[in-house]
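# Got a sequence here, can you build the structure:
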Amino acid sequence: MRVVHVSQPVTAGVAAVVVDLARAQRDLGWSVTVVCPPGPLADRAGELGVEVRTWHARRHPGPGTVAEVVRLRRVLRGLAPDIVHLHSSKAGLVGRLVVRGRRPTLFQPHMWSFQSATGPVGRAAKAWERLAARWTHQLVCVSDDELAAGRAAGVGGPAEVVCNGVDVERFRPDDRVAARWRLGLPDVPTAVCVGRLVPYKGQDQLLAAWPAVRAQVPDARLVIVGDGPMAERWRASCDDESVRWWGHDDSVADFYAAADVVVLPSREEGMALVPLEAMACGRSVVAFDVSGVRQSVGEAGAVLPAGDVAGLAEAVAVRLADPSAADLEGAHGRRRVELLFDRRQVADQVATLIDKLLVGAR
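Model (predicted):
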């Protein structure tokens, strides 16, 4: 069995999913290759002993897409895979143009491109996904909401929901005070937000809510972990000394452990890993009700109407003022992750889909 995973993103949630699947499938005795641009995904896969092939590709479509198609065609021709698993809208675009249904193809959008695009670009993305469904043997969505959004856009074909999962051994409850000491953070009420600094992740909405949080909990601190194209602009607009801009850090488990509450202020998601990781660490989550959030969080925190900045501020402040009540939510979240979102269950579900797909192809 030769499986090839193609991904344009090399960081954050998509990369984590690809690494987990590649590792699990390698352990099944399958031949696994990860095809992606240089970066953390390639490095991590290589460390695990998974074969890596370099594919230079940009995040967004453009004039360079033709060259990306040519490069990926060469790579896949040399690998001759039994299954091609495409991760992200960009890999889905280029990969399906290359394969065109001639080999069994799984496509996992990890959030539809048309959910973050508007106007003509968004309409073009919907039209493409409807067309490309003919070259998708199995659509894999990470949440019920993501599948519903695809169906509403007219994307047909066989589809299954396989929720994201996390490593419950790596992400586990830890002492809050010790984590703060390791990070050099003060032992005060602390909210943590982890994510790439881009508009759809919504950190600007959390910053807008933060003064109202401080009004109720004056000694509260906010730690923003991540980097991205909006970092400079958002930092320049924020002169609050209680906000700590940490930048990118791979040791996110320490930040979850240090938090009283973890905040996800996103405008769009597929099914974000941050709430699942925070819950696995026994921390309460406050999030906007975007795709996958209600399905993942359950009763492990507060899920608010998207864009409700005032409600976000109130929910965060309540949990910072009463961390013991927040920890009860966190304990519920840990149990929920162990039951529903263990990465081993995810890997088993995908392996079963691949087996069925190959049987059908033969």
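# contacts and neighbour counts: CA atoms only from here.
Fine.
# now residue 81: how far from residue 262?
Going from residue 81 to residue 262 by C-alpha to C-alpha, to the nearest Å gives 40 Å.
# Show the residue spans covered by the strands in the stretch 251-362 of the chain.
Assigned by DSSP state E, counting those that start in this stretch, the stretch 251-362 of the chain shows strands spanning 261-264, 284-288, 301-304.
# what comes into contact with the last one?
Contacts of strand 301-304 with the rest of the structure, by C-alpha atoms under 8 Å, 6 or more residues apart in numbering, involve 284-289, 293-294, 297, 311-312, 315, 326, 329-330.
# Now show me the structure for the sequence below, then we'll compare the two:
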Amino acid sequence: MHQSVPDPRPRVLHLTQPVDGGVARVVTDLARAQLAAGLHVTVACPDGPLAPAVRGLGADVRHWHATRSPGPALVREVRRLGQVLDDVRPDLVHAHSAKAGLVGRLAVRGRIPTVFQPHAWSFEAVGGITAALALRWERWGARWASQVVCVSAAERATGVRAGIGGRWTVVPNGIRPERFHPAPVDTVRSDVLPGVDPAAPLVVCVGRLCRQKGQDVLLDAWDSVSLCVPDARLVLVGDGPDQERLRSRAPRSVLFAGAVTDTAPWYQAADLVVLPSLWEGMALAPLEAMSCGRPVVLTDVDGARESLPPALVPRCLVPPGDPTRLAEAVNALLLDPLLREALGHQGRRHVLSTHDVRLTAEAVAAVYRDVLGGPAAACAVPTEYREFIHS
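Presented below is the predicted three-dimensional model:
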């Protein structure tokens, strides 16, 4: 009688919600590297663009229905994940973002080695009692993470200042240089923006259309940019809950590209890439833009300074939520093509040397080796956190 041979490969379960944007790209890149290294990779996630992407790489995909925020469905989401865990039997769970981190740690409760990667802290995204509850949860939930992986030292510092304990590791985000590379502006621009004057200065902002990414601040700044550089055009690449509100107030010089499957041509077509976020861990868009040889303007949120070579900080970093300073930085670069070119070259050299995704994958592999060699403690859910779980 034939007996199946047990699979000796370490079994990693990536758990994620959201399934688009930067988090999805991080999960996809890690899955690609881990599959190549011989790990058995499963991704549990809701429907969306992530599932077919990682399935195409060879990962096992398990449907896990979950909303983006905590709510009444949370208990069912934990129960569903428990079923996935029983089926997959992973050696390690890697939970990405606040929601997956919440559900994952509640479902596992330290019984399986667990890596939690917040990709920006949940309590920064909300206010009032919700922020207080989110912070209390993160402080408690840290005991159920074998390692907390932050994408920047600044994100780690924010967690430490907030009183979140645990074992910390900083693994900066990385990009794929073979995908994000320079290309002739004229050629790419005619492909992505047919009918738009190819000589018009072009500013591109890539990100989900939501409060976090600060596109409303950029629109506030755009009035001043249009006065200084009248023929400039702004393209917002992405979709999200704020799309209609932003469209309703945008002037004709602002174009909406919607969600795209490949952001690289939009970076390549830009004269300048702007990301006016209100909070981050370490955004991928600036790294991808710099890898394409394009200069960037960022707000000084977690991870931004670490994304830039030190020489670019004075010209490329502005305070968050300040449209006046943002407009000044954008105008200065739009009016100086030689400076833009120099900053683009500096940014690309920096990203290739410090933010190659292969470096990220190696650092995460080291975290896994450390976690799989240590014990995991199991705990019970305290009653005082039920209010947050159901909020």
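# follow-up on the earlier one: neighbour-wise, which of residue 81 and residue 262 of the first structure wins?
Neighbour totals were compared for residue 81 of the first structure and residue 262, and residue 262 leads with 30 against 19 (other C-alpha atoms under 10 Å).
# Quick one: the strands of the stretch 251-362 of the first structure as TSV, columns for distance to residue 175 of the first structure too.
Shown next, in TSV, are those (distance: least, C-alpha to C-alpha, whole Å):
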stretch	distance to residue 175 of the first structure
strand 261-264	14
strand 284-288	15
strand 301-304	20
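# related to what we said a few turns ago, neighbour-wise, which of the contacts of strand 301-304 of the first structure leads?
residue 284 (33 neighbours).
# Counterpart of that one over in the second structure?
Taking TM-score structural alignment, residue 284 of the first structure has residue 295 as its aligned residue in the second structure.
# Please determine how far that match is located from residue 76 of the second structure.
The spacing between residue 295 of the second structure and residue 76 of the second structure, counted by C-alpha to C-alpha, is 45 Å.
# can you pull the contacts of the nearest residue to residue 290 of the first structure once chain neighbours are set aside?
Spatial nearest neighbour of residue 290 of the first structure, excluding adjacent residues (C-alpha to C-alpha, 6 or more residues apart in numbering): residue 268 at 5.7 Å. Residue 268 of the first structure is in contact with 111, 115, 116, 200, 201, 290, 291, counting by C-alpha under 8 Å, 6+ apart.
# Quick one: map the first one onto the second structure.
Taking TM-score structural alignment for the superposition, residue 111 of the first structure sits opposite residue 120 in the second structure.
# surely that match meets residue 153?
No: using C-alpha atoms under 8 Å, residue 120 of the second structure is not in contact with residue 153, being 11.7 Å away.
# Please say which of those two ends up with more neighbours.
When residue 120 of the second structure and residue 153 are compared on other C-alpha under 10 Å, the one with more neighbours turns out to be residue 120, at 24 against 19.
# hmm, back to that, quick one: map the residue nearest to residue 290 of the first structure onto the second structure.
When the second structure is aligned by TM-score structural alignment, residue 268 of the first structure is paired with residue 279.
# how close does that match sit to residue 74 of the second structure?
Separation of residue 279 of the second structure from residue 74 of the second structure (C-alpha to C-alpha) stands at 25 Å.
# quick one: the match of residue 111 of the first structure and residue 103 of the second structure, what's the gap?
Going from residue 120 of the second structure to residue 103 of the second structure by C-alpha to C-alpha gives 17 Å.
# again with residue 71 of the second structure
11 Å.
# the more surrounded of those two?
For residue 71 of the second structure and residue 103, the more surrounded residue by other C-alpha under 10 Å is residue 103, and the numbers stand at 27 against 13.
# And for the more buried one, nearest residue in space, chain neighbours not counted?
Distances taken as C-alpha to C-alpha, 6+ apart place residue 78 nearest to residue 103 of the second structure, at 5.5 Å, with adjacent residues excluded.
# What residue in the first structure is paired with that neighbour?
Using TM-score structural alignment, residue 78 of the second structure lines up with residue 69 in the first structure.
# The counterpart of residue 169 of the second structure in the first structure: neighbour count?
Here residue 169 of the second structure is matched to residue 160 in the first structure, going by TM-score structural alignment. Using other C-alpha under 10 Å, residue 160 of the first structure is surrounded by 16 other residues.
# Pretty sure residue 160 of the first structure sits in a helix.
No: using DSSP: H, G, I helix; E, B strand; the rest coil, the secondary structure at residue 160 of the first structure is strand, not a helix.
# check contacts around the closest residue to it other than its chain neighbours.
Closest residue in space to residue 160 of the first structure, ignoring its immediate chain neighbours: residue 140 at 5.2 Å, by C-alpha to C-alpha, 6+ apart. Residue 140 of the first structure makes contact with 106, 107, 108, 109, 159, 160, 161, 162 under the criterion C-alpha under 8 Å, 6+ apart.
# contacting residues for the match of residue 111 of the first structure?
Counting by C-alpha under 8 Å, 6+ apart, residue 120 of the second structure makes contact with 97, 98, 155, 279, 280, 281, 282.
# mind checking how far residue 130 of the second structure is from residue 122 of the second structure?
Using C-alpha to C-alpha, residue 130 of the second structure is found at 10 Å from residue 122 of the second structure.
# Spatially central residue for the first structure, please.
Nearest residue to the geometric centre of the first structure (C-alpha atoms, centre = their mean): residue 13, 3.2 Å.
# Can you tell me the element it falls in?
Under the criterion of DSSP states H and E, residue 13 of the first structure resides in helix 12-27.
# quick check: the next helix or strand after that helix aligns to which part of the second structure?
Moving toward the C-terminus from helix 12-27 of the first structure, the next helix or strand (DSSP H and E) is strand 31-36. Under TM-score structural alignment, the alignment places strand 31-36 of the first structure onto residues 40-45 of the second structure.
# For residue 143 of the first structure, what is the corresponding residue in the second structure?
Aligned partner of residue 143 of the first structure by TM-score structural alignment: residue 152.
# I figured that match was touching residue 282, is that so?
Yes: at 6.0 Å, residue 152 of the second structure and residue 282 qualify as touching, with contact defined as C-alpha under 8 Å.
# Need the overlap of contacts for these two.
Joint contacts of residue 152 of the second structure and residue 282 (C-alpha under 8 Å, 6+ apart) are 172, 173, 302, 303.
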